[in-house]
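**Student:** Please find the sequence and the predicted model below.
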Amino acid sequence: MKKKTQKNKSIKLNYIYNVSYQILTLITPLITAPYLSRVLKADGIGAYSYTYSLVSYFIMFAALGTVNYGNREISYLQEDRAKRTKTFWEIELLSVISVIVCLCAYMVFTLAFGHSPLKKHLLLIEAVYLISVASDISWLFQGLEEFGKIVGRNVIFKIINIAFIFIAVRSESDLLIYVAGICLLELFANISIWFYLPQYVDRPKLKELKPFSHLRATLTLFVPTIATTIYTALDKTMLNNITGSMTENGYYEQANKISKMVLMLVTSLGTVMLPRIGRAFSENKPDEVKALLYKSFQFVWFIGLALCFGLIGIARNFSPWFFGPGYEKVPYLIMIMATLLPIIGLSNVIGIQYLVTTKRESLLTRSVCIGAAANFVMNMILIHQLYSYGAAIASVISEVIITAVQLYFIRNELSIPKIFSLSWKYLISAVCMLIVLLLMDARLSVSFMHTMIMIVTGFIVYMVLLVLMRDEMVWEGIRLIKARINATK
């Protein structure tokens, strides 16, 4: 079999592809969340949030560590179609086997344990999420740096998702219809990308496949996945079990939804950079690896601090009109969770882009396990006292611990002072932007238009200050825009 030469991929183009999709992902809940929060109410949102926290544990075991592992392994084989074919089918077969095992365990859990009728129905529908795990081969295209294929598919299904919600979900009683629809659309979206598969891999030679040869390596990535899933899903599970309130879960879910939406913009570069760093590492280019990592850190500071302080500034004006009445705690939960943006951004660069790529998953595992343990302890203490606020604070504390531990691990390989010195221009600009936004918040009434004015004003203040400080990332963007304009003349 001849080797297929991969064209040289552009980080900037792939980032544009990835961000385009992340922006659509960001816009989708902005369109649907206000509608759903009013139609399904806090209790309905909370019921879905709680049951999804349960199914996420099984999704975690079904996925093992195949997404990041598959991305990394394929990135090493961009130029070798024969090895890529074999590796792909082995990893995919391992994923199918793990899904079958976990699906059986999930059905026992759902049918044998005493759930309320509504929760049992939700859990049965959400079994589709487990099936979706086996059909998700986006890691192949990420490893090949073919982000255009993923984005094109996802855009179409996001639009279908929006249309479905407004057409099919009309009242609180439509909760089951809503959950069934979004589960099936995710499954169909995953299946649709298989049509591109023959372009990049050949048919498997079943006798040659050894799926379990990847088991040990995927398990090294699975352990940090366990810890991450536990401390992200555990908040919702413990909130329900400690407070007995679906409403508190509803508050937390809505704030968490906004935080995660915005976080995608912070971590989107990681998906693009992982295969590029993996390729540099496999070619033994340590200086290029470090240069790419410092660029990633700079990007995290640039966008992470802006979004963090921006969310804090607009939360009280944005939340009331966006979610409607009955979500009074959400603005303050958003403020707390906004601090996660730069923190998780940093740990994403260290853990996923660096430690995973350089095959030191054990260090990632240690850091995340420490954070998960801290999260459990803090939840036990804080949820009893502060309810959903306590869960949010516990998440922030555990993420700080994870990032601090990871920084300690890499202290002799990357310059910690340099990582933080990259932030000063962005921190000054973000703080000044926040001051302006808080002054505006004190004077403007709650409305969509006033929130938009605050967002535009905050963006202008942030960017103008960076231009005045001659920030290289902003000026590089300006030069690219000028070049494109001149090219069209």
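**Tutor:** That came through fine. Numbers count the residues shown, from 1 in each chain.

**Student:** For the rest of this, base every contact and every neighbour count on C-alpha atoms.
**Tutor:** OK.

**Student:** close enough to count as contact, P224 and V368?
**Tutor:** Yes - contact status for P224 versus V368: in contact at 5.6 Å, counting by C-alpha atoms under 8 Å.

**Student:** quick one: secondary structure of H115?
**Tutor:** Secondary structure assignment for H115 (DSSP: H, G, I helix; E, B strand; the rest coil): coil.

**Student:** Tell me who's in contact with V461.
**Tutor:** Counting by C-alpha atoms under 8 Å, 6 or more residues apart in numbering, V461 touches S429, C432, M433.

**Student:** let's bring in a second one:
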Amino acid sequence: MNTIKKNFAYNAIYQILVIILPIVTAPFVSRVLGPTKMGQYSYTYSIATYFLLIAKLGFDNYGNRSIARRRSSKGDLDKTFSGIYYLQFIIAFSIMCLYSIYVLFISKYSTLALMQGLWVLGALFDINWFFYGLEEFSIIILRNTLVKIISIVLIFCIVRGPNDLWKYTLILSASSVAGFLITWPFVFSKVKLVKIQLKEIFSHFRQTILLFIPVIAISVFTILDKIMLGYMSSFTQVGYFEAAEKVMMAPKGIIGALGTVMLPRMANLYSSGDNKNKRVFIDLSVGFALVFSIGCMFGIMGVAETFVPIFFGPKYLATTMILKIMAIVLPFYAIGNVVRTQLLIPNMRDKPYINSVLFGAIVNVTLNFVLIPKLGARGTVIATIVAEIVIAVFQLLAVLRELKPNYFVMTVLYSLFSSGTMLFVIFLVKVILGNSLLSLLLQIVIGGMTFAITFILISSKSRDVISTKMVNTIIRKK
């Protein structure tokens, strides 16, 4: 358990570092560039990201799972890593060539698109899945810390006005490639590339394609949403949506960190048949995901009116309601993440995972066509929430006997009560101090402490097994 807690802390830091650049720079950049320029950035980045997703196929999940299952044998590890990476390089290089054609002959924003192409280039060197499979995260953290600090300094020093959008774009995309390149010397200290037959390389293709289907489907919520919004509404609406999404990246990053850490461990437990530890980890993961996501959902709703004008500026007031609605997605996203990373993918149950996200993507796109012309960014958010609910329910039904949702009823009720207490405290701070920076900081700090203390006190006097076990695991070194 100590190893799991340590790796979760490492990966949580990694996820935060991945998103900390836009969070730290958002108040500055949103004012300097404005909603329209930020919308142009988001639009071109979204298109480049689609090429990036295709270049990476399902390597993140497939590579993670495969390395975790074969890490006990050095020979098998070398062969598995080599086969997966050779295939990744072939596909990424091909997609890079296609993106070059897009930039030269199709894109209306060729300069921005060219710079965004560095994200696609990064797919040639991205082997994070290897370290995930080994459950080693410290190297990733050190890499991101260095790259992100340099990026933040460059943005504050170089980006001065709306005409500097290309500089902002170049800094972000180039830092991504630099981060991947820095990692490679550490790779060769743990594994080596070996010569294998072409047939062995492409033996990985079928599984990566299968796991790519849900990746591209999930991208509907993260990428296609903004493309449709920019095409059917305006870049200003995309800017509002992008601002709200930046805030949501923080809690989603923590939830995603839990899944990233637990996937290789659960894959290893499934392969060894350790049912006792599987049950313990699943109970704790679901409990943590529910408590954290429910607390964040109500916390974001409570501070949104103060947070948005202070953080993004008065031009982004429309983002306030968008952010409040968007927060509703967190509990459903959290449950879906736990189910797919700890029950479906590690146990090779790809079919219900693929079917659920495909169905959710269809629902999302359909609702986007209906709601975006009428509601703009709000319509996009509503479509995303409905789709995430569909995915969570679909995946829960697939693991109903293993998960036993009735175990977690009291945990949800305790979280709701703690959230109500937190909202009351946030409201009092807002009434006393108004919408100031001090007020915002106190709302976040005191509100968060109120939620945590309330939940711990209730759980410590409760007979609920899940809540008690979760609090004991977090507080005690077990």
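**Tutor:** Everything's here; your move. The model shown is predicted, which means the values in this text are computed figures rather than measured ones.

**Student:** before we move on, back to that, go through the contacts of V461 of structure 1 and say which is closest to G313 of structure 1.
**Tutor:** Distance to G313 of structure 1 across the contacts of V461 of structure 1 (C-alpha to C-alpha) is lowest for M433, with 8.4 Å.

**Student:** Count the residues that sit near the aligned residue in structure 2 for that closest one.
**Tutor:** Under the alignment (TM-score structural alignment), M433 of structure 1 pairs with M422 in structure 2. M422 of structure 2 has 26 neighbours, counted by other C-alpha atoms under 10 Å.

**Student:** now the one 4 residues further on
**Tutor:** Taking other C-alpha under 10 Å as the neighbour definition, I426 of structure 2 ends up with a count of 24.

**Student:** which stretch of helix or strand covers it?
**Tutor:** helix 409-433 (DSSP states H and E).

**Student:** Average offset of that helix relative to structure 1?
**Tutor:** Taken against structure 1, helix 409-433 of structure 2 registers an average deviation of 2.7 Å after superposition, with mean C-alpha distance after the TM-score superposition for structure 1.

**Student:** That helix - contacts with which helices or strands?
**Tutor:** Here helix 409-433 of structure 2 touches helix 275-311, helix 437-460, helix 465-475, going by 3 or more C-alpha pairs under 8 Å, 6 or more residues apart in numbering; DSSP states H and E.

**Student:** so which of those is the most packed in?
**Tutor:** A comparison of those by mean neighbour count, using mean count of other C-alpha atoms under 10 Å, puts helix 275-311 on top with a mean of 20.

**Student:** Which SSE is immediately downstream of that one?
**Tutor:** Counting by DSSP H and E, what follows helix 275-311 of structure 2 is helix 319-326.

**Student:** Can you add distance to Y14 of structure 2 and give the helices and strands packed on helix 409-433 of structure 2 back as CSV?
**Tutor:** Listed next are these as CSV, based on distance: least, C-alpha to C-alpha, whole Å:
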stretch, distance to Y14 of structure 2
helix 275-311, 18
helix 437-460, 22
helix 465-475, 20
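
**Student:** What is the equivalent residue in structure 1 for E245 of structure 2?
**Tutor:** Counting by TM-score structural alignment, the partner of E245 of structure 2 is N256.

**Student:** Which positions within the helix or strand hosting its match qualify as buried?
**Tutor:** Assigned by DSSP H and E, N256 of structure 1 belongs to helix 246-282. Of the residues in helix 246-282 of structure 1, 246-256, 258-281 count as buried by neighbour count, 16 or more other C-alpha atoms under 10 Å.

**Student:** mean deviation (superposed) between it and structure 2, please.
**Tutor:** Looks like 1.0 Å for helix 246-282 of structure 1 (mean C-alpha distance after the TM-score superposition for structure 1).

**Student:** now that helix against helix 286-323, angle please.
**Tutor:** 160 degrees (axes from the mean of the first three to the mean of the last three C-alpha atoms, to 10 degrees).

**Student:** what packs against the longest helix seen in structure 2?
**Tutor:** Secondary structure of structure 2 read by DSSP state H shows that its longest helix is helix 2-56. Under the contact criterion of 3+ C-alpha pairs under 8 Å, 6+ apart, helix 2-56 of structure 2 touches helix 74-105, helix 110-121, helix 138-158, helix 165-187, helix 205-219, helix 225-232, helix 235-272, helix 275-311.
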